[in-house]
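> sequence and predicted structure, then a few things I'm wondering about:
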Amino acid sequence: MRIPFRKMHGLGNDFVVIDARETPVAMSPRRAAALADRRTGVGCDQLIVLEPSKVADVRMRIFNNDGSEVEACGNASRAVGLLLGGSQSIETLGGVIRAEATAQGIAVDMGAPRLRWDEIPVAYAMDTLDMPVGWEDLENPVGVNVGNPHVIFFVPDCDAVDLERLGPLIENDPLFPDRINVNVASLVGPDHLALRVWERGAGLTLACGTGACATAVAAIRRKLTGHTVRVDLPGGPLTIDWPQNGTITMTGPAALSFEGSFEDADFPI
């Protein structure tokens, strides 16, 4: 049996999307990692499986390229919004979100951020707005959970940070029971941030939608920006809105790259 897929991306953060709403497709960490392999599989940052949902229009399962299943992916949410069209509610492990096509791109309501130490989570109680921890020159981050966990470091020049070395060190620190996504951001103008992200289970990526959301929330909480923020990632810009006491809206592009299929037996469970 051949299983169809779509290859999609949001600002270069790329996905293999399998629509299993009508015909179930079994997925496991082993199979997800094999499909995500860029040499012997299809190749992607994340593999997405769409399934029926009892609480939303569709259920979205998200697997990083190491095979780990994770709670949320903002760029994938935009890709799924583009694929399904109209206004859609999407069930994720991080909660139910909503995606809608607009003139400015695909807008995704990511829900309200979680800000308490036990919601990030971290291993013990602390102030998440100014966390009293550090790794070499990266110190005093902000903790934000937007369906998945993030720490955000504000630095003079995010491009100067050796994130390929420090990212895995911070991601796997015992301080973070569920591991962590690592963001380094710089203020480049009024309501304008530059951002690089080390994604938990995926590594350096051209774009991270939840990272952009978490970083905008961190900047707003620290009064570095207003409530609408442009976030420039290596793959391009996103616009993040977080009104006071409201939910986060992320707006940006998504695209279909190509369609294909694979033989079920070639990627064992």
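It's in.
> can we go C-alpha only for contacts and neighbour counts from here?
OK.
> for Leu175, see how far away the residue nearest to Leu233 when sequence neighbours are not counted is.
Ranked by Cα to Cα, 6 or more residues apart in numbering and with sequence neighbours excluded, the top spatial neighbour of Leu233 is Leu195, at 5.2 Å. Remark: distance between Leu195 and Leu175 (Cα to Cα, to the nearest Å) = 23 Å.
> show me which of the two is the more surrounded one.
Neighbour count, other Cα atoms under 10 Å: between Leu195 and Leu175, Leu195 has more, with 28 against 15.
> against that first model, consider the following:
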Amino acid sequence: MSARTLRFTKMHGAGNDFIVLNGINQDLSNITREQWQKLAHRQFGIGADQILLVEKATRSDADFRYRIFNADGGEVEQCGNGSRCFVRFVLDQGLSTKNPLRVEVAHTILTLRSHDDGQVEVDMGAPIFEHSQIPFNASGLASKQEFHEMLYALPIKTPAAHDSWIGVVSMGNPHAVQVVGDVDSAPVLEEGPSIEKDAAFPKKVNAGYMQILNRNEIKLRVFERGAGETLACGTGACAAVVSGIRRGSLDSPVTVHTRGGDLQIAWGGVINDAAQSVIMTGPAITVFEGETTI
């Protein structure tokens, strides 16, 4: 295979960092999983939690297509912080002047709006609770009802084995959310890998640890599948707020404090059996641009 030069932009959304690649004006075909891993490697590559691809839309109701590869090289369905960086990249690079933009991801269309203050608002669509669509298999797990939320006792396979009561929701990707008393001391790195790969989640899962500060404010850490703990997780923030509202512990809107910065999440709940869209607002920052050879 011959060497290929790629132009890239390094960006972050609340510390969740990305390599953004323009797949409209350069060839991104036939890049292997191993090459994605090398680009994302923090010592031997550019370094990133995820790699974002900007491509031409394949649907008539979208302006662009948006694809995401985790640091482990695997392609995933959704990335909330990345979607904000996506719209900032498209506008800054002159690929479009539309605002808002409609962007095609794996299973849906996202509506993205850039504000004059530099914040980006994303309509993340409605949360998904149907187990088969998450996907999640609750067979053999103890459960209990907490307000409108069903919680499940997930066995944690670490030396200090125990059960964690989780709420399960998909924001286009699967999340297992638990409430902790102190998120700073929570065993995210110790238990996150066990939750991520639990057999109850056939496509793995993002493990969220939420500390409720008051009814409109939480602190959050997320161990992301395929990336490990990140400084922020946009879909994880949405999932945590949805779970907290369904538990009866939170009211919309909610400020989510992550280790990389703050996100604002609003959700109108379920009306007439229809889950309303989750609206996320937060920063999207360009760090630098460059070229690399693969």
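In hand now; what should we look at? Bear in mind the structure is a predicted one, so any value in this text is a computation, not a measurement.
> the residue nearest to Leu233 of the first structure -> the second structure?
Per TM-score structural alignment, the equivalent position to Leu195 of the first structure in the second structure is Leu220.
> ditto for Gly41 of the first structure
So, by TM-score structural alignment, Gly41 of the first structure is matched to Gly45.
> wait, that match sits on Glu34?
No: contact criterion Cα atoms under 8 Å: Gly45 of the second structure and Glu34 do not qualify, at 11.6 Å.
> more neighbours, those two?
Legend: neighbour count by other Cα under 10 Å for Gly45 of the second structure and Glu34, higher for Gly45 (16 against 12).
> ok, that one - contacts?
Lys38, Leu39 (Cα atoms under 8 Å, 6 or more residues apart in numbering).
> in the second structure, what sits opposite Ser28 of the first structure in the alignment?
In the second structure, Ser28 of the first structure lines up with Thr32, judged by TM-score structural alignment.
> and the helices in the stretch 101-250 of the second structure?
When assigned using DSSP state H, counting those that start in this stretch, the helices of the stretch 101-250 of the second structure occupy the ranges 188-196, 234-246.
> which of these sits closest to Thr108 of the second structure?
Across these, Thr108 of the second structure has its closest neighbour in helix 234-246 (14.1 Å, Cα to Cα).
> who are the packing partners of the closest one?
helix 80-92, strand 162-170, strand 174-179, strand 206-214, strand 217-224, strand 261-267, strand 278-282 (3 or more Cα pairs under 8 Å, 6 or more residues apart in numbering; DSSP states H and E).
> can we see that at 6 Å?
Secondary-structure packing of helix 234-246 of the second structure (3 or more Cα pairs under 6 Å, 6 or more residues apart in numbering; DSSP states H and E): helix 80-92.
> follow-up on the earlier one: so the match of Leu195 of the first structure makes contact with Met210?
Yes: between Leu220 of the second structure and Met210 a contact is recorded at 4.7 Å, counting by Cα atoms under 6 Å.
> what residues are up against the match of Leu195 of the first structure?
By Cα atoms under 6 Å, 6 or more residues apart in numbering, Leu220 of the second structure lies in contact with Tyr209, Met210, Thr258.
> identify the residue of the first structure aligned to the second one.
Under the alignment defined by TM-score structural alignment, Met210 of the second structure corresponds to Ala185 in the first structure.
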